[in-house]
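Visitor: sequence and predicted model, in that order:
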Amino acid sequence: MNILISGGSGFLGSAFSKEITQRYQGMNKDLQITWLTRDSRQAHPDNIDLMTYDKLATSDKTFDVILNLAGAGIADKRWSDDRKEALLASRIKPTESLLAYIASTGHKPKLLISGSAIGWYGTQGDKPLTESSGFETDFAHKLCDEWEKLAVRATTYGVPVAIVRTGVVIHPDGGMLGKLLAPFKMGVGGQLANGKQVMSWISREDWVGAAIFIIEQHLANQTNNQQSVSNDDNALEIDNNTPVTIYNLTAPNPVTNHTFTKTLGSHLHRPTFFTLPEALLKLMFGEMSTLLIDGQKVLPQALLDAGYEFKQPTLRQALEEQKV
C-alpha cells in the first residue's frame, strides 16, 4: 500500500507513519509512505520518501490512501486577522494541491482522509455531540467547515472521503500536554476559569490507531463492494454517490477542565492550587480564549459503531501508559 501524507512530519503524521510501518512490517505487508513537503531537504526517516508540492503537480506516482493533515496549530498564537488568514491558508493550499493531483492522476486513490477538528461544532457547552449533531457558528467552526467542504470535492473524482474531527490530543511529546507538563511539574499548574468546561480529548496512540482502523475498514468495505459510510446519520449530503464519512476522533470519556487538572496533578504528584480567571484568559488570548474557556462534549459515536476498541479510554490510563 502506498500512502501520501501532507503534514507527515508533524505531531500526528510522524506518529502515524511510525506505527503503521511497524504494524505492516510485523505482518509482512508491503507499505510505502511519502511525506508531502515544501522543502526537499526536510529531515525524515530512511524508510520515508519525500515529495515536494511542485513535483506532486506533475507526478505520475500513484497512492492508495492520502492523509491530509497539514495546517498551522490553531492554539499556537493569538487570533489576529492576519493569524486567522494564515490558519485558513495553511489548510486550504495543501488541500487544493491534493485535489489538483487527484484530478490529474489516472489511478485515483481509494480513500482521502482529511483532517478537521471538533471546533466544527462550535461552542455548545456540555451538550453531548456526535457526528450527526449540528453546529454553532464561530471562527473555529468556519475554519473547519471551509476545510471540510474543500476536501469533500475529491468525491467529484470518485474518491471516498473520511473527515476526522480531532479533539485535544494527549501525548507528552507535544500538543497541549507537552506545553502543560513543565508548569505542572513545577507545581504551578491549575484549572482554567471555573473548570467546568468539558475537554474532549484522545490519546495520540488512539488517534493513530483510529486512523489506521478507518483506512483498513474503508478499504475492506470497498473490496467487498460495500459502501464505506458507517451509517446514514454519519454521511454528508453530496451531489454524487461517492461516500463521505465523518469521524469524531475523541475518547469516549471526556472530562471537565477541573478533572483534567486534578488528574494530571495527581499523576505527577504535584499540587494544583492555582486558577487562571476567565477575565485574565480573555485579556491574554483575546478571541482565542474560547478554546480554553468554552467546552465541548464530543463523543466518538461513529468509531464505536464501526467497532473500534479504544486502547486508552480514560485520561488516567492515557497518562500512565504514555509514560507522562
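Guide: On my side now, so go ahead. Numbering: from 1, shown residues only.
Visitor: hey, let's count contacts and neighbours off CA atoms from now on
Guide: Will do.
Visitor: would you map the helices across this protein?
Guide: 13-26, 53-56, 81-104, 139-151, 175-185, 204-223, 257-268, 278-285, 290-293, 301-306, 315-321 (DSSP state H).
Visitor: just put those in TSV and tack on mean neighbour count.
Guide: Shown next, in TSV, are the helices of the chain (neighbours: other CA atoms under 10 Å):
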stretch	mean neighbour count
helix 13-26	16
helix 53-56	15
helix 81-104	17
helix 139-151	19
helix 175-185	15
helix 204-223	19
helix 257-268	19
helix 278-285	14
helix 290-293	20
helix 301-306	17
helix 315-321	16
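Visitor: next, format those as JSON lines and append distance to residue 193.
Guide: Shown next, in JSON lines, are the helices of the chain (distance: least, CA to CA, whole Å):
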{"stretch": "helix 13-26", "distance to residue 193": "32"}
{"stretch": "helix 53-56", "distance to residue 193": "43"}
{"stretch": "helix 81-104", "distance to residue 193": "25"}
{"stretch": "helix 139-151", "distance to residue 193": "20"}
{"stretch": "helix 175-185", "distance to residue 193": "16"}
{"stretch": "helix 204-223", "distance to residue 193": "26"}
{"stretch": "helix 257-268", "distance to residue 193": "9"}
{"stretch": "helix 278-285", "distance to residue 193": "5"}
{"stretch": "helix 290-293", "distance to residue 193": "6"}
{"stretch": "helix 301-306", "distance to residue 193": "29"}
{"stretch": "helix 315-321", "distance to residue 193": "20"}
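Visitor: tell me how far the nearest residue to residue 88 once chain neighbours are set aside lies from residue 74.
Guide: Excluding its sequence neighbours, the residue lying closest to residue 88 (CA to CA, 6 or more residues apart in numbering) is residue 143, at 6.2 Å. Separation of residue 143 from residue 74 (CA to CA, to the nearest Å): 10 Å.
Visitor: try it against this one:
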Amino acid sequence: MRVVVSGASGFLGTHLTRRLRTSGHDVVRLVRRPANAPDEVQWDPSKGQLDATALQNIDAAVNLAGAAVDAKRWNESYKRELRDSRVNSTRTLAQAAAGAGIPVLVNAGGINWYGDTGDRVVDESDPPGESFLADLCRAWEGATSPAEDAGVRVVRLRVGYPLHRSGGYLKPQMLPFGLGIGGKLAGGRHWMPWIAMDDWLSVVEFVIARDDIAGPVNAAAPGPVRNAEFTKAFGAALHRPTIMPVPGFALRILLGELSSEALSSVRAVPKVLLDKGFTYQYPELKDALRKALEKR
C-alpha cells in the first residue's frame, strides 16, 4: 500500500513511518518546507493548501499533525495554536483525500474527547465531555467531515498515552523517576488510558486494513489504571522508589491551566477494537512499560 502521513517527523509519526516501511508499505510524507525527496509532498495546512493531484494512487491517509499539548505553558495564543494546528491540518487533508479519492483516512485524535469521567467507564458511544481539550477534540473530529461526506471511510482514533521512552507521557518522567524522586500526582486516583507503542502502531495498521471499521475508535489498552498504580509500575520497571508525591497545588503552579487536564480521569475502554477482534501484544501495563523502556 501507499500511505500518506502528516506529522511524520513527530513522536508518533517517526515510529509509524518506520513500522509501515518495515511492513513493506510505501510512505509519502507531508512536509511544510519545499519537498526535496521522492517520498515528500509539500503542504501548508494553515492556508488549507494541499494539491490533491499529488496524492493520486494513495491507499490510505494518516493524520498525526498538531502542536504538542505540553510544549509550553498555556495562554490564549497557544490554545488557539493547539486548536488551529489540529483543525486546519485535518480539514486540509480531509479535503485532499476527498479530491484524490483516497479510500480511508485515519485521524489520530485525543482520548480527552470524554473530559473528566471520574470512575465511570466510557467507550466510543459516550458523548464528549466539558473541558478545553474535549471541545478541541470535538472540533478536531468534526474537521474530518469533508472526507466523510465524500464517501471516504474515516476512522477517528481517540488515542490514550502511547508508551515509549523517546516521547509522549514517559519522556519527561524519565529523569525524575530515574533519580528516584517520582511519585503519584495529586493523590493518584485519576484514571489513565495508556497503550504500548507497538500496540498503537498495530491499531493503525488494523483499522486501515479493516473495511468494516469507521467512526470513533479508542486507541487504548483494555485496562486503564489509576495514576497511583501507573506510578508504582513505572518505578518498578526502572527499579526506583516512587516516594515523592506531587500535590495538586504544585502542579497548578508548574502547569497552570494544563494541570486540570493532566489530572482529568478518563476511564476509557477500547470497545470497538475488542469487538472487532484486535489482539493486544501488551495488554498488561508492566509488560508495556518493560518494552517501552528498552534501549535500542
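Guide: Yep, it's here. Every value quoted in this text rests on a predicted model; they were computed, and no experiment measured them.
Visitor: can you give me the TM-score here?
Guide: Remark: TM-score between the superposed chains equals 0.92 [TM-score structural alignment, normalised by the length of the second structure]; 289 aligned residues with a CA RMSD of 1.8 Å.
Visitor: quick revisit: so the residue nearest to residue 88 of the first structure makes contact with residue 86?
Guide: No. With contact defined as CA atoms under 8 Å, residue 143 of the first structure does not count as touching residue 86 (10.8 Å).
Visitor: ok, residue 78 of the first structure - contacts?
Guide: Counting by CA atoms under 8 Å, 6 or more residues apart in numbering, residue 78 of the first structure makes contact with 285, 286, 287, 288.
Visitor: looking at the helices of the first structure, which is nearest to residue 244 of the first structure?
Guide: Closest to residue 244 of the first structure of those is helix 139-151 (CA to CA; 9.8 Å).
Visitor: so the closest one aligns onto which residues of the second structure?
Guide: Taken onto the second structure by TM-score structural alignment, helix 139-151 of the first structure occupies residues 132-144 there.
Visitor: overlap of the contact sets of residue 143 and residue 74 of the first structure?
Guide: Joint contacts of residue 143 of the first structure and residue 74 (CA under 8 Å, 6+ apart) are residue 87.
Visitor: what about residue 193 of the second structure, neighbour count?
Guide: For residue 193 of the second structure, the neighbour count with other CA atoms under 10 Å is 26.
Visitor: and the gap between whichever residue in the first structure pairs up with it and residue 247 of the first structure?
Guide: In the first structure, the residue paired with residue 193 of the second structure is residue 200, using TM-score structural alignment. Using CA to CA, one gets 14 Å for the distance from residue 200 of the first structure to residue 247 of the first structure.
Visitor: is residue 69 of the second structure in contact with residue 82, as I believe?
Guide: Yes. With contact defined as CA under 8 Å, residue 69 of the second structure and residue 82 form a contacting pair (6.8 Å).
Visitor: I'd say residue 310 of the first structure and residue 206 touch.
Guide: Yes. The pair residue 310 of the first structure / residue 206 is scored as a contact, 6.3 Å apart, by CA under 8 Å.
Visitor: common neighbours of the two, please.
Guide: With CA under 8 Å, 6+ apart as the test, residue 310 of the first structure and residue 206 reach no residue in common.
Visitor: tell me which residues touch the match of residue 193 of the second structure, please.
Guide: Neighbours of residue 200 of the first structure in contact, by CA under 8 Å, 6+ apart: 167, 168, 250, 251, 253, 254, 255, 296, 297, 298, 299.
Visitor: could you redo the last one with a cut-off of 6 Å?
Guide: With contact set as CA atoms under 6 Å, 6 or more residues apart in numbering, residue 200 of the first structure has these partners: 167, 250, 254, 297, 298.
Visitor: columns neighbour count and distance to residue 81 of the first structure on top of those, output as a markdown table?
Guide: As requested, these are arranged in a markdown table below (neighbours: other CA atoms under 10 Å; distance: CA to CA, whole Å):
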| residue | neighbour count | distance to residue 81 of the first structure |
| --- | --- | --- |
| 167 | 25 | 24 |
| 250 | 31 | 29 |
| 254 | 22 | 31 |
| 297 | 26 | 28 |
| 298 | 31 | 28 |
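Visitor: out of those residues, which sit inside strands?
Guide: 297, 298 (DSSP state E).
Visitor: which one of the contacts of residue 200 of the first structure sits closest to residue 22 of the first structure?
Guide: For the contacts of residue 200 of the first structure, the nearest to residue 22 of the first structure is residue 250 (23.6 Å; CA to CA).
Visitor: doesn't residue 167 make contact with the closest one?
Guide: Yes. Judged on CA atoms under 6 Å, residue 250 of the first structure makes contact with residue 167 at a distance of 5.3 Å.
Visitor: name the residues contacting each of those two.
Guide: With CA under 6 Å, 6+ apart as the test, residue 250 of the first structure and residue 167 both reach 200, 201.
Visitor: how many neighbours does residue 131 of the second structure have?
Guide: Neighbours of residue 131 of the second structure (other CA under 10 Å): 17.
Visitor: the closest residue to it other than its chain neighbours: what's it in contact with?
Guide: Closest residue to residue 131 of the second structure apart from its sequence neighbours, by CA to CA, 6+ apart: residue 115 at 5.9 Å. Contacts of residue 115 of the second structure were listed using CA under 6 Å, 6+ apart, and they are 129, 130, 131, 134.
Visitor: ok, now residue 202 of the second structure?
Guide: Listed by CA under 6 Å, 6+ apart, residue 202 of the second structure has no contact partners.
Visitor: so how far is residue 50 of the second structure from it?
Guide: Distance of residue 202 of the second structure to residue 50 of the second structure, given as CA to CA: 28 Å.
Visitor: with adjacent residues omitted, what lies nearest to residue 67 of the second structure?
Guide: Nearest non-adjacent residue to residue 67 of the second structure, counting by CA to CA, 6+ apart: residue 82, 5.5 Å away.
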